[in-house]
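J.: any chance you could fold what I've pasted below:
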Amino acid sequence: MFAFSLTGILSAAIGFVMARLITRFLLGLGIGYVAYEGFEQLIDQINLYLGSTLAAIPPSAFQVLHILNVETAINLVLSAYAARITIIPIYRRFVSIPTGAGA
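T.: Just a heads-up that it's a prediction; the model follows:
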């Protein structure tokens, strides 16, 4: 008799914990996705602006920028920002970030 009630209690506790973990995971994933999609549109607008700005410079200056791979560097920096903006909401959801004088 005691074994059946203990099994029921354990299964209920495991079910409760798993439900909370799955809920938190899906919520964090959804927040990260929304942040990524919003920031992706901002990155597209920045790329369009930079493309139109680079089209207006003289060809010799454009060639120098192309040799230096400036457009690749800009895309790399923007991608790093997109990754950071995506990870921050997920990180804040699952890890408590200390605030105050010691942080």
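
J.: going forward, measure contacts between C-alpha atoms and count neighbours the same way
T.: Fine.

J.: packing partners for the host helix or strand of residue 24?
T.: In the assignment (DSSP states H and E), residue 24 maps to helix 2-55. Here helix 2-55 touches helix 70-94, going by 3 or more Cα pairs under 8 Å, 6 or more residues apart in numbering; DSSP states H and E.

J.: and the residue nearest the centre of this protein?
T.: With distances taken as Cα atoms, centre = their mean, the residue of the chain nearest its centroid is residue 86 (1.1 Å).

J.: now the second one, please; I'll put the structures next to each other:
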Amino acid sequence: MPIWLLAVLGGLAWIVTSLVGRVLLALGLGYVSFTGLSAWVGSVKDLVLQHLFALPPEFVQVMGLVKLDTCVSILFSAISVRLVLEGLSSDTITKMVIK
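T.: Below is the predicted model:
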């Protein structure tokens, strides 16, 4: 087998193993981050709604009329999307990979 073919195959094998390692690392960190972020945002949203509904009944009725619970849900969804997009566009994954 020619030496240049062996060099090309060796280079391709090194690139593939490096790429597979980076992809697996990114997927694992992304899953853990998303799961933790989702649990945290859900618990904070539940806590906010719990405190809002603990107000006197007159305030709760007004909050129901203006759909404040829907507003809080939309707000926390926007915060979640912002954090996910920030995580996708940051370069923290590339800094963790050892070359």
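
J.: TM between them?
T.: The TM-score (TM-score structural alignment, normalised by the length of structure 2) is 0.68; 93 aligned residues with a Cα RMSD of 2.7 Å.

J.: follow-up on the earlier one: how close does the residue nearest to the centre of structure 1 get to residue 72 of structure 1?
T.: Per Cα to Cα, to the nearest Å, residue 86 of structure 1 is found 21 Å from residue 72 of structure 1.

J.: what lines up with residue 53 of structure 1 in structure 2?
T.: Under the alignment defined by TM-score structural alignment, residue 53 of structure 1 corresponds to residue 51 in structure 2.

J.: same thing with residue 6 of structure 1?
T.: So residue 6 of structure 1 corresponds to residue 4, using TM-score structural alignment.

J.: for residue 11 of structure 2, see how far away that match is.
T.: Residue 4 of structure 2 is 10 Å from residue 11 of structure 2, by Cα to Cα.

J.: hang on, the earlier thing: now the helix holding residue 24 of structure 1 against helix 70-94, angle please.
T.: 150 degrees (axes from the mean of the first three to the mean of the last three Cα atoms, to 10 degrees).

J.: which helix or strand lies directly C-terminal to helix 2-55 of structure 1?
T.: Per DSSP H and E, the helix or strand that comes after helix 2-55 of structure 1 is helix 59-67.

J.: chain center to that following helix, what's the gap?
T.: 33 Å (Cα atoms, centre = their mean, to the nearest Å).

J.: quick one on the thing from earlier: mind listing what the residue nearest to the centre of structure 1 touches?
T.: Residues counted as contacts of residue 86 of structure 1 (Cα atoms under 8 Å, 6 or more residues apart in numbering) are 32, 33, 35, 36.
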